[in-house]
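Colleague: Sequence first, then the predicted structure, then my questions.
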Amino acid sequence: MADRRVDVWIGATLTLTALALVYFGIMHRPVVGMADNGDFLRVMKTAGFDYASDGLTYEAKYFDYAILQYRNAPLGFGGYASTHLLFLFVAKAANALLHPGGLFHITTLGALYAACFAAAIVLIYTGLQASRATRLAVAAPLVAVYTDVAYAAYYHSFYGEPVSLIGFLLAIGCGLHAARAPERSRLWAYFAAVVLFMGAKSQNFAVGLVFSALLLALGRAAAEPRTRRLALALSAAVLLLTAAFYAAAPKELKKINLYQTVFYGVLKHSDDVPADLRELGLPAELAPLAGTNFFEAGTAIPQTSPALDALFYDRIGHLDVALYYAKHPRKLLDRFERAADDASTIRPYYLGSYSKEEGRGPGAVHLEGAWWSEGKKAHMPRSVYAALAVAALYTALLASRRVAALTGLRAHGALYGAPFIAAIAYVTPLLGDGDADLAKHLFLYNVAFDFMAVCAAGLAAACLARLAAAAAMRLYRRPSAGQVGGGRP
């Protein structure tokens, strides 16, 4: 009972600390957010939001300034299906209670994200089966790292990145609880967290493969037949939802991604464009488009031209690109190394952090409270091999019997998903969107990488503390020179 009370107090402290850091990081004056790069419209119409003013200039609406207030509008029927919408609907309802008849304040959405983030951290702390010191050595740094302003600034936006962050942490936390006591209710909670995570953004769909395997492992380990059958059924359901989410992605979005993948990815770095076009099964007349992006004006063939359907969109898919790279692994490795320049950047620096009313310069970026993100950007080696080294260290610590003996770590299968999620999050933008906006598209990779780095550091610190305490105890118990031999000469 006393141990449970201590954990309650620690959980409350983690929650209050997380909320306080988010509040003072982005909600206390000046209010910090993130400017729209054009993606907001994917969800604004569906969730019933509109710009507060009809006379906004292009610069005020996009890139330069964060918009903190929006006009409520009737719910629409957008073509972008995402679990991100759930948060927008809840925030809109809460805002109606807090600001009846008024504008929608983006800080309402930010507060909802902050509360869910704090709950996810507590889930991880309480779900991790290890000594209390080890759990705290993992959970407390997670609070510090994920409240960095580069992460928190996304809370005041209509981007789906906060849902990726929260969904990732909730899935880890629920997975730990399901392994701790494989009950049916916990398996359903795990499944719900996984669906929330994989449905947040189109690039998250593939992580369903990881969680399907983790659920399968849980099912095989379950002793109770009904629980085992449920875990296996949920594992299959995750696979089906992976395919369903991909199929539900808007056709226009798939076209954009495909164009970027080929012309702003494969062909952008090609040494022989005609040869690569032939290998991809595409006509040579597309060569002038090499190196262009979907949103670029004045291309030889307009990106939305019906002629491009027959020449390009109807003749190739992402599987063809994957097969191309399978034949040319050296080119894929070169792409990975190029992407490493952006892999340590949590947020894009071309998006302003302040509202226009703050009077800051266009595109000004808030750097206070960016200790982790700026440190990574400045000191993280620009190489994919550095990331592989962190993943290898993390996995080795999880698998080590010595670490388990020192920390009490057990039933932690959910943690093994992080390296695979990081790998998927690194590869998917390159194969699914070319070089377009990598600093933003590698957000989930940063989430998973930072999780591995923090957990590895926490486990190592817990081991060292345990070894130091044992050594100190041995010194304390060692008899002094005068006591050796006992009795008189």
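Modeller: Everything's here; your move.
Colleague: can we go C-alpha only for contacts and neighbour counts from here?
Modeller: Noted.
Colleague: does Tyr70 count as helix, strand or coil?
Modeller: strand (DSSP: H, G, I helix; E, B strand; the rest coil).
Colleague: just checking, it touches Phe49?
Modeller: Yes - the pair Tyr70 / Phe49 is scored as a contact, 6.4 Å apart, by C-alpha atoms under 8 Å.
Colleague: A further structure is provided below for comparison with the first:
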Amino acid sequence: MNQTGAGLMLRRFLAFMARYVSPAGFAAGTALLITFIALFTPPYIGMADNGDFFRVLYSNGLYFHLPDYDSQYLGYFIKEFGILQYYNENVAIYYSSQSLLIQLALALNKLFVSTVIFDVRVQSAILTLLFIVAIYLLVESLTWKMKPLYGYIIAVLAVFMFADTAYTAFFNSFFSESIVLIMVILTFASGLLLYRRRYNDYAMVAVLAISGLLLTTSKQQNAPVGIILAATCLFLLLIRKEKKFKVIMFSTLSLLFFSGIATYALIPKEFVNINQYHAMTRGILLGSDDPERALEKMGVNKQYAILKNSIYYEPFTTVDVNSHILEKYFYSQYGFGEILGYYVSHPKQAISMLDLAAKNAFTIRPPAMGNYEKEEGKSFGQQTMFFSGYSLLKKALAPKTFGFIVIWIAVVTGVYMPSFVTAIQRRDFRNALRFPFIFSMILMGLSGIFVSIIGAGDADLSKHEFLFTVTFDLVTFVVISDAIRRRLWQRDSRLDSEPE
């Protein structure tokens, strides 16, 4: 077959596809198929517990009902949990939007599955549906009115990157990363859809507000997200002149801002101590050549240098981490501001910690947790390779230095800044929206790194930096997509002809 014939067949195939399924629909359908095979057909793929599940289980009326559960920590995925049958005396250890998801899944489980045993796949089904909607909106925001060939290339790229089981395995677990993934995509997609004036503005603002709120309140370290999104929403006040729209937008940004403040304020004292302990022992002391002097500079007794490299959860410790002595002479002597100030005054050590963070910033699947059930006969901690091409490629090829992250930010900013400046000069605020939303993703990702280091040192970095790895992938995906559709430097002129 000659090239002319092949080209004709390709055009006919694309025309056929475009008639019956859009690139967004294709991406959503393909992602659904892959995720269904991974999570809902044997061997079931999920995430093993690393000890964090108890934080959300008991307060939501669930418990560990397997007698050998403790022996399966880190190694094996467990899909069934007991449902408390009587009064639940357990109070919430911390406040999280994740509880809303668990309560919905629990209600559906009792209605359709069992009132005694909770199957985590019920929760996974809810997350999968939300994930498919998120993928659809993301791809639609980039491929709307695009030539079919380019649109389907972007759709395939979206599936390759975001339907990777390193991401979707979180759905079959009680880790809040599943909510973070979906809500970040929905937040970004709604912003891009507002930029392109696709769908009703009020509907997209509602998606932005709800997803941003759920994202901010999903875990304590996401507190800065609400403030970043609130600042981004200031641009949205300018895209329409109606008073009603401005009132709604101001209410939205206020809600996001105060949700960030509240998320930080409601961090339980126990978690504050855990994070403070690791911020010192696995952060400042870890990277210091003279830990005694580092402590003295922060007004802490130098004898606590003996805690260097220690973990809060160690069964045998030099001193009781919950003791009154540590509370009075250690925890009370420093906080977030003092730790930040130390790193600012010790840039060499700060850069060293940032490089350490960068080594974990491109790993989607935490290396410690297995993905299979014990009865599958897999080795302890074995992880799936099913549809994991992107996560493996990213882990292997991404430069592991903070310098690369800085270069990446500079390139992205340089690519999108010209069209942003032009749009501002023209007072075309709708066309100016793209860069603020892209930059807000970058800031959210950086907040994940900085909060992890300042708040907990190198403790469980690969999991704490999940927000960065998601935002990095989203921004990189949009850059590649805009390059494919030739919209990197140009504003979208098609918006000019469309009325508000």
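Modeller: Yes, it's here. Everything quoted here is computed from the prediction, not taken from an experiment.
Colleague: re earlier: so Tyr70 and Phe49 of structure 1 - more neighbours on which side?
Modeller: Neighbours per residue (other C-alpha atoms under 10 Å) separate Tyr70 of structure 1 from Phe49, with Phe49 holding more: 23 against 18.
Colleague: From Leu367 of structure 1, how far off is Ile124 of structure 1?
Modeller: 28 Å (C-alpha to C-alpha, to the nearest Å).
Colleague: More neighbours: which of these two?
Modeller: Comparing Ile124 of structure 1 with Leu367 by other C-alpha under 10 Å, the one with more neighbours is Ile124, at 24 against 14.
Colleague: a helix runs through that one, doesn't it?
Modeller: Yes - membership of Ile124 of structure 1 in a helix is supported by three-state DSSP.
Colleague: which one is it nearest to, not counting chain neighbours?
Modeller: Using C-alpha to C-alpha, 6 or more residues apart in numbering and skipping residues adjacent in sequence, the residue nearest Ile124 of structure 1 is Gly173, 4.2 Å away.
Colleague: what's the answer for Ala153 of structure 1, then?
Modeller: Gly33 (4.8 Å).
Colleague: Return the residues in contact with the counterpart of that neighbour in structure 2.
Modeller: Mapped onto structure 2 by TM-score structural alignment, Gly33 of structure 1 lines up with Gly46. Each residue near Gly46 of structure 2 by C-alpha atoms under 8 Å, 6 or more residues apart in numbering is listed here: 39, 77-79, 169-173, 370-372.
Colleague: Quick check: the residue nearest to Ile124 of structure 1 touching Ala120?
Modeller: Yes - the pair Gly173 of structure 1 / Ala120 is scored as a contact, 6.4 Å apart, by C-alpha under 8 Å.
Colleague: that older thread, so the residue nearest to Ala153 of structure 1, which of the three states?
Modeller: Strictly by three-state DSSP, Gly33 of structure 1 counts as coil.
Colleague: ok, it to Arg229 of structure 1 distance?
Modeller: 45 Å.
Colleague: Next up, identify which helix or strand the counterpart of Thr252 of structure 2 in structure 1 is on.
Modeller: In structure 1, the residue paired with Thr252 of structure 2 is Leu234, using TM-score structural alignment. For Leu234 of structure 1, the element it lies in under DSSP states H and E is helix 225-248.
Colleague: mind listing the helices for the stretch 51-200 of structure 2?
Modeller: 54-57, 98-112, 120-143, 148-162, 165-168, 177-195 (DSSP state H, counting those that start in this stretch).
Colleague: so which of these comes closest to Lys297 of structure 2?
Modeller: Closest approach to Lys297 of structure 2 among the helices of the stretch 51-200 of structure 2 is made by helix 54-57 (35.2 Å; C-alpha to C-alpha).
Colleague: and stretch 473-486 of structure 1, which stretch of structure 2?
Modeller: Going by TM-score structural alignment: stretch 473-486 of structure 1 matches no residues.
Colleague: Going by length in residues, pull out the top helix of structure 1.
Modeller: helix 443-477 (DSSP state H).
Colleague: Show me the strands in structure 2, by range?
Modeller: Listed in chain order, the strands of structure 2 (DSSP state E) span residues 62-63, 80-83, 117-119.
Colleague: is it possible to export the ones you listed to TSV including distance to Ala265 of structure 2?
Modeller: As requested, the strands of structure 2 are exported to TSV (distance: least, C-alpha to C-alpha, whole Å):
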stretch	distance to Ala265 of structure 2
strand 62-63	27
strand 80-83	31
strand 117-119	32
